[in-house]
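In: Okay, sequence plus prediction incoming.
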Amino acid sequence: MALKPESTAPFHSVQYALRVLEAVSKHGGGVTDAQIARETGLPTVHLSSLLLMLHREGYVEQVTGGAYIVGDSLVLLGSGATRREALQAKLQQTLDHLRDSVGAAVYISRYIDGEIRVTEVADGPLTPAVNEWVDFRSAAHASAIGKCLLTQLDQNGRRDHLSRHKTARLTSKTITNERVLFSTLDSQPATVPMLDLQEYALGTVCAAVPLTAGSTVGCLALSLPVEHAHRLRAAADALNRRAAPMVLSLAL
């Protein structure tokens, strides 16, 4: 699998969060935000938002006097034999919460051994998952998940994938021209969610954002029925904000 050079770097916010967790872990009796700021060199404003996220996700806890200690999530994710089960439970819990907060089915997908794999899904009666009428592995050019994963590959990686999975026309909106597809992928800003506006299936709109931790190529995605398309932008922005905690779980 060929990655873009820059795609192997985790989000800056995740790098900063790891520095904060390292500082907290060194102080078993608790450490203040002022001390964390001194040890990490992070600006107070940036540190405050990170601590809020880490507290919300259970990575740190706040004790009497305002000091921070290691939280249950960090203890579980670092506990060897139970790490896999704890990570799975943490990801599913976060996905379930995200599903309920944005009112959409949500997914985690990874690019593994040259194929697209949807590894986690959170859906429900009011937030049904998209009907996989064409195998996602064969629809990278049309789905938000697939296009988001392809943006994280270099040109050779993309060509290799499309040599095995042709760009079939799934709807009238599907991009089937490889040159146009690659140009679209290259022009996609890294901080903007990738959208699928009925390119994969009529009646469904989707959004996806990268989940890049080390050499892992992945994405966080959501789907909505087209009658809720007016909510897609706000839901995609919420998806983007929630990506960092998931990358953090994968990076620990």
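Out: The structure has been received and is ready for your questions.

In: drop to CA atoms for contacts and neighbour counts, all remaining ones
Out: Fine.

In: And the helices in the stretch 51-200 of the chain?
Out: 72-77, 83-102, 144-151, 155-164, 178-186 (DSSP state H, counting those that start in this stretch).

In: will you turn the ones you listed into a markdown table that also has mean neighbour count and distance to Ser109?
Out: Below are those laid out as a markdown table (neighbours: other C-alpha atoms under 10 Å; distance: least, C-alpha to C-alpha, whole Å):
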| stretch | mean neighbour count | distance to Ser109 |
| --- | --- | --- |
| helix 72-77 | 18 | 20 |
| helix 83-102 | 17 | 12 |
| helix 144-151 | 28 | 7 |
| helix 155-164 | 16 | 16 |
| helix 178-186 | 14 | 18 |
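
In: try this one next to it:
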Amino acid sequence: MNSEPGPDVGAPTGPHGGVQSVDRALAVLEILARTGHAGVSEIAEELGIHKSTASRLLGSLVSREMVHQNSERGKYQLGFGILRLAGSIPGRLSLVREARPVLESLADEFKETVNLAVLRSNYAVNVDQAMGPATLATYDWVGSLTPLHATSSGKVLLAALTAADRDRILKETGLPARTPRTITSRKKLEHQLLNVVRNGYAMVHEEFEIGLTAVAVPVFNHVGLVIGALSISGPAFRFEPEAVPGAVETLKEAGLLTSAKMGYTRR
């Protein structure tokens, strides 16, 4: 017995039909982006529409070069039209611009210094900063080069590198002690980095500067690569992120929000 929906169940009707078609066309693109390729039947089944409707959607996307049909297997995949659209984005999304509201929100909520850092020339470079209204901090970290092994942002960036890139950088920079609490053992550092990946954040207690505690989370781009780190830092005597209910989770969500602004889709 035929279990497919009746004829043209998926066909748009009424005043909202056009919007429904757009929504379904975008859903088709998302399916192909996720799976790499799919046939008419697979797409129809996932969207819960008739095969004839899925075929019309694909035909329209093919005509716009958003989708390409592999002639050998009859499967569909994303087309070069997608690249044209992506290439039309002016330059690339500005991480600093997109992250700015998030930095300000975190600084206002936690009343501490919030920084955005990226990897540059073997160091974590702070490219933006926001300060809470009651913070005692007055130091401007923007433009500062900070060691990867001794800072929360640096550890987030280090943890995201391939083993080969991490090995190269650490051989070039070494693991100099900034304070008595700095991790200078490569074995201990690698263990910490595994925890960073597992937990989704990095924390340092007076490793970079005596009296300074910091916690950082990654920021991802549209293909899931770490392109930056969001951190909150404050005096050790009053700032203990793990002791504040929901603080680490709030920072993680802020990192994901910034990532979403850069095109990242949460897995």
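Out: The structure has been received and is ready for your questions. Keep in mind the model is a prediction, meaning the values are calculated, not measured.

In: tm score of chain vs chain?
Out: With the length set by TM-score structural alignment, normalised by the length of the first structure, the two chains reach a TM-score of 0.61; 187 aligned residues with a C-alpha RMSD of 3.7 Å.

In: want to try TSV for the helices of the stretch 51-200 of the first structure, with distance to Leu195 of the first structure as columns?
Out: Output for the helices of the stretch 51-200 of the first structure, formatted as TSV (distance: least, C-alpha to C-alpha, whole Å):
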stretch	distance to Leu195 of the first structure
helix 72-77	32
helix 83-102	16
helix 144-151	5
helix 155-164	18
helix 178-186	11
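
In: Of all those helices, which one is nearest Tyr111 of the first structure?
Out: Counting by C-alpha to C-alpha, Tyr111 of the first structure lies closest to helix 144-151 out of the helices of the stretch 51-200 of the first structure; the figure is 6.7 Å.

In: what range in the second structure matches the closest one?
Out: Under TM-score structural alignment, helix 144-151 of the first structure corresponds to residues 152-159 of the second structure.

In: List of residues touching that stretch?
Out: 117-119, 123-124, 146-149, 166, 193-194, 196-197, 201-204, 214-218, 226-231 (C-alpha atoms under 8 Å, 6 or more residues apart in numbering).

In: other SSEs contacting the helix or strand encompassing Val28 of the second structure?
Out: According to DSSP states H and E, Val28 of the second structure maps onto helix 17-35. Counting contacts by 3 or more C-alpha pairs under 8 Å, 6 or more residues apart in numbering; DSSP states H and E, helix 17-35 of the second structure packs against helix 40-47, helix 51-63, strand 76-78.

In: now do 6 Å
Out: Taking 3 or more C-alpha pairs under 6 Å, 6 or more residues apart in numbering; DSSP states H and E as the contact definition, helix 17-35 of the second structure has no neighbouring helices or strands.

In: Need the three-state assignment for the aligned residue in the first structure for Ser233 of the second structure.
Out: Counting by TM-score structural alignment, Ser233 of the second structure lines up with Ser223 in the first structure. Recorded secondary structure, Ser223 of the first structure: strand (DSSP: H, G, I helix; E, B strand; the rest coil).

In: before we move on, the earlier item: okay, the angle between the helix holding Val28 of the second structure and helix 51-63?
Out: Here helix 17-35 of the second structure points in a direction 80 degrees away from that of helix 51-63 (axes from the mean of the first three to the mean of the last three C-alpha atoms, to 10 degrees).

In: In the second structure, what residue corresponds to Leu21 of the first structure?
Out: Leu21 of the first structure maps onto nothing in the second structure, by TM-score structural alignment.

In: secondary structure element for Leu21 of the first structure?
Out: Going by DSSP H and E, Leu21 of the first structure is part of helix 12-25.

In: Relative to the whole chain's centre, how far out is that helix?
Out: In terms of C-alpha atoms, centre = their mean, to the nearest Å, the centre of helix 12-25 of the first structure is set 18 Å apart from its chain centre.

In: Likewise for stretch 217-234 of the first structure?
Out: For stretch 217-234 of the first structure, the distance to the chain centre is 13 Å (C-alpha atoms, centre = their mean).

In: How about the residue most central in space within the second structure: what's its closest non-neighbour residue?
Out: Nearest to the mean C-alpha position of the second structure, by C-alpha atoms, centre = their mean, lies Phe220 at 2.2 Å. Once flanking residues are discounted, Phe220 of the second structure sits nearest to Val226: 4.4 Å by C-alpha to C-alpha, 6 or more residues apart in numbering.

In: what's around that neighbour, how many residues?
Out: 21 (other C-alpha atoms under 10 Å).

In: Over to Leu29 of the second structure?
Out: Leu29 of the second structure is flanked by 20 other residues according to other C-alpha under 10 Å.

In: and if you look at Leu52 of the first structure?
Out: The number of residues packed near Leu52 of the first structure is 12, by other C-alpha under 10 Å.

In: Find the residue closest to Leu95 of the first structure in space, skipping its chain neighbours.
Out: Here the residue nearest Leu95 of the first structure, using C-alpha to C-alpha, 6+ apart, is Ala122, at 5.8 Å.

In: What is the equivalent residue in the second structure for the one you found?
Out: Here Ala122 of the first structure is matched to Ala130 in the second structure, going by TM-score structural alignment.

In: Would you agree that match is in contact with Leu116?
Out: No. Taking contacts as C-alpha atoms under 6 Å, Ala130 of the second structure lies outside contact range of Leu116: 9.0 Å.

In: between the two, who's got more neighbours?
Out: Between Ala130 of the second structure and Leu116, counted using other C-alpha under 10 Å, the more crowded position is Leu116 (28 against 24).
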